[in-house]
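Participant: no FASTA, just this:
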């Protein structure tokens, strides 16, 4: 049977969340930080770019038409990372995740055979994370999207152990998608906040999960790293060398760091066929999934063509194009 073409990296915009947080204490400071991190030139481009894509981000009919044009059968839809709002207090954070889960589920329910969804958890309040994940699953979503860190907390923080435990037990999908980079104003020109910041945050977050032993304690986690895992997969040899030669680097995890890449999943959005081939080499063809970052400008307008450009074997092409995601997401093969 032929597997559907599945895009695991696609976003939905949820205006109700922004209406909810508008004017709340902390919101303006968070927006100011985001502005400093990105710089005025980037914001001047990003605003109109998002504006012209609002129909694709909010209208299911427009989304489906775009998917048809791309040759994509199924999207795994996650909220725009701008909706994380990790600055929010507990009361607001609960309102945000409940609204995000509800509205994302409603968006996907308009075409349940073609759209599957992910919700949100408030990483800034680890005590709420499990109930937020359960809320997402209760709405029929397949899991949740998380950033690379929360203020003052890395993903290696022991406070997240209950979240990893619940995600592993439930079979929930975790989609690791950074928002913002703590290099801050060093990246505030030439859109470095995204081109350098995103892959850096992916590499740091995955390294925390690996070196801290989270993946040893939770080998069944279904975690997809956006942007091909950032810089880590193509530079994993340096991590292996440190683990092998330095007792401080090797103290937290049981195996070579490179071995954990075969326990994770990665989207294919690396913008270079040679990098994609290397990602497949180090992680395995069964661990890479088609991803487009639909519909943003840093995504792939034709993700299947980008995949074909890597000149994979037919078996590997079929796996990455949709067979892997079909198995991970328990999709019925057509």
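Facilitator: Done, it's in. Worth saying up front: this structure is predicted, and the values here are computed from it rather than measured. Numbers count the residues shown, from 1 in each chain.
Participant: CA atoms for contacts and neighbours, from now on please.
Facilitator: OK.
Participant: can you pull out the strands in this protein?
Facilitator: Under the criterion DSSP state E, strands of the chain are mapped to 6-12, 74-79, 115-117, 119-120, 143-146, 149-150, 153-154, 173-176, 222-225, 265-267, 288-289.
Participant: Let me have those strands in JSON lines, extended by mean neighbour count and distance to residue 195.
Facilitator: Shown next, in JSON lines, are the strands of the chain (neighbours: other Cα atoms under 10 Å; distance: least, Cα to Cα, whole Å):
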{"stretch": "strand 6-12", "mean neighbour count": "26", "distance to residue 195": "17"}
{"stretch": "strand 74-79", "mean neighbour count": "25", "distance to residue 195": "20"}
{"stretch": "strand 115-117", "mean neighbour count": "25", "distance to residue 195": "26"}
{"stretch": "strand 119-120", "mean neighbour count": "31", "distance to residue 195": "24"}
{"stretch": "strand 143-146", "mean neighbour count": "26", "distance to residue 195": "19"}
{"stretch": "strand 149-150", "mean neighbour count": "22", "distance to residue 195": "18"}
{"stretch": "strand 153-154", "mean neighbour count": "17", "distance to residue 195": "21"}
{"stretch": "strand 173-176", "mean neighbour count": "24", "distance to residue 195": "17"}
{"stretch": "strand 222-225", "mean neighbour count": "23", "distance to residue 195": "16"}
{"stretch": "strand 265-267", "mean neighbour count": "28", "distance to residue 195": "16"}
{"stretch": "strand 288-289", "mean neighbour count": "30", "distance to residue 195": "21"}
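Participant: Against that first model, consider the following:
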């Protein structure tokens, strides 16, 4: 195809933040040692009221989370041409030992690939890697890429490990070398019972976790050592992008905060962010901080903390057409090599 014909191909609208539930993953962990302790921790962090509401919410949306025809109909209604589908973060299971963790990640990657294969022109997927077991991560990243997936999804931390942990260096290097996208999507907040009411575990906890995880990547120099690394932060990067003045100041005045080669704010141009910040003013602030080329459309489909109208919310922000089109699909097409 020549350049002229390429220019006539209409740009597709890409939702880079959408999820699938994979029953085979939950079947694999059922009854395993450690699962009950994990559930008890989850209960302490969320509180009984939020657990009950979340259970009903997922039950009501299970068809949207598992059935491709339902997903495609919802995409059509929202004006979305393409979704990047990642496993529900509830599938991380970072409590699992090595053998079970490897099985979970392989099942997750295969399940996402099978789901996306039902609509290969509209659905692309991400797999999982076990943050608790760095020695397995390169192998499982390669497994996901071998299935045709575009990268992997990770949480903000694993028990005993932050993203600045040197044990992850081989993984970051392989992800950068391969062009894989690493989708940073927190699940659970270590503030625990302080957030166990009013759904603060998600409302406040997820943006906090995004900010902490991204700060570890920045201040530890991970992004300096791996300049080709493609990190996409869910939820607009949480509290980090619009409050980096404090981080820049801290680096200037604190010697222990100088592990990065440049001021922390300079690294926003090395990270991608989804548009899931809800309000037009917040989206304008995110684009002002990170740049129009670093924001992609995101809905968190189909969970209740997501939005059903990501395109309308982008339009409401009042950007010029070039910026709007970049966020609507151009940036994601480049990021995911669509």
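Facilitator: Now that the structure is in, tell me what you want to look at. The structure displayed is predicted, hence computed values, not measured ones.
Participant: one step back: columns distance to residue 304 of the first structure on top of the strands of the first structure, output as a markdown table?
Facilitator: Shown next, in a markdown table, are the strands of the first structure (distance: least, Cα to Cα, whole Å):
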| stretch | distance to residue 304 of the first structure |
| --- | --- |
| strand 6-12 | 9 |
| strand 74-79 | 13 |
| strand 115-117 | 18 |
| strand 119-120 | 26 |
| strand 143-146 | 23 |
| strand 149-150 | 31 |
| strand 153-154 | 34 |
| strand 173-176 | 21 |
| strand 222-225 | 19 |
| strand 265-267 | 12 |
| strand 288-289 | 11 |
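Participant: between those, which gets nearest to residue 281 of the first structure?
Facilitator: strand 288-289 (10.1 Å; Cα to Cα).
Participant: After superposing, tell me the mean distance of that closest one to the second structure.
Facilitator: Compared with the second structure after the fit, strand 288-289 of the first structure shows a mean deviation of 0.2 Å (mean Cα distance after the TM-score superposition for the first structure).
Participant: what stretch of the second structure does that strand fall on?
Facilitator: Residues 295-296 of the second structure are where strand 288-289 of the first structure lands when matched by TM-score structural alignment.
Participant: Might you report the residue contacts of the aligned partner of residue 110 of the second structure in the first structure?
Facilitator: In the first structure, residue 110 of the second structure lines up with residue 102, judged by TM-score structural alignment. Residue 102 of the first structure makes contact with 136, 139, according to Cα atoms under 8 Å, 6 or more residues apart in numbering.
Participant: If we use 6 Å, what do you get?
Facilitator: Residues near residue 102 of the first structure by Cα atoms under 6 Å, 6 or more residues apart in numbering: none.
Participant: in stretch 23-35 of the second structure, what counts as buried?
Facilitator: 25, 26, 29 (16 or more other Cα atoms under 10 Å).
Participant: which residues in the first structure does it match up with?
Facilitator: Going by TM-score structural alignment, stretch 23-35 of the second structure sits over residues 15-27 in the first structure.
Participant: Same question for stretch 63-72 of the second structure: list its buried residues.
Facilitator: 63, 64, 65, 66, 68, 71, 72.
Participant: Which stretch of the first structure is it matched to in the alignment?
Facilitator: Using TM-score structural alignment, the match for stretch 63-72 of the second structure in the first structure runs over residues 55-64.
Participant: closest to residue 95 of the first structure out of the strands of the first structure?
Facilitator: strand 119-120 (11.0 Å).
Participant: Average offset of that closest one relative to the second structure?
Facilitator: Averaged out, strand 119-120 of the first structure is 0.2 Å away (mean Cα distance after the TM-score superposition for the first structure).
Participant: counting contacts, what elements does that strand pack onto?
Facilitator: Contacts defined by 3 or more Cα pairs under 6 Å, 6 or more residues apart in numbering; DSSP states H and E place strand 119-120 of the first structure against strand 143-146.
Participant: What range does the strand it packs on cover in the second structure?
Facilitator: Using TM-score structural alignment, strand 143-146 of the first structure pairs with 151-154 in the second structure.
Participant: What lines up with residue 232 of the second structure in the first structure?
Facilitator: Mapped onto the first structure by TM-score structural alignment, residue 232 of the second structure lines up with residue 224.
Participant: ok, its match to residue 62 of the first structure distance?
Facilitator: Between residue 224 of the first structure and residue 62 of the first structure the distance, using Cα to Cα, to the nearest Å, works out to 26 Å.
Participant: any idea how far residue 292 of the second structure is from the closest residue to residue 290 of the second structure other than its chain neighbours?
Facilitator: Spatial nearest neighbour of residue 290 of the second structure, excluding adjacent residues (Cα to Cα, 6 or more residues apart in numbering): residue 268 at 5.1 Å. Distance, residue 268 of the second structure to residue 292 of the second structure, by Cα to Cα: 11 Å.
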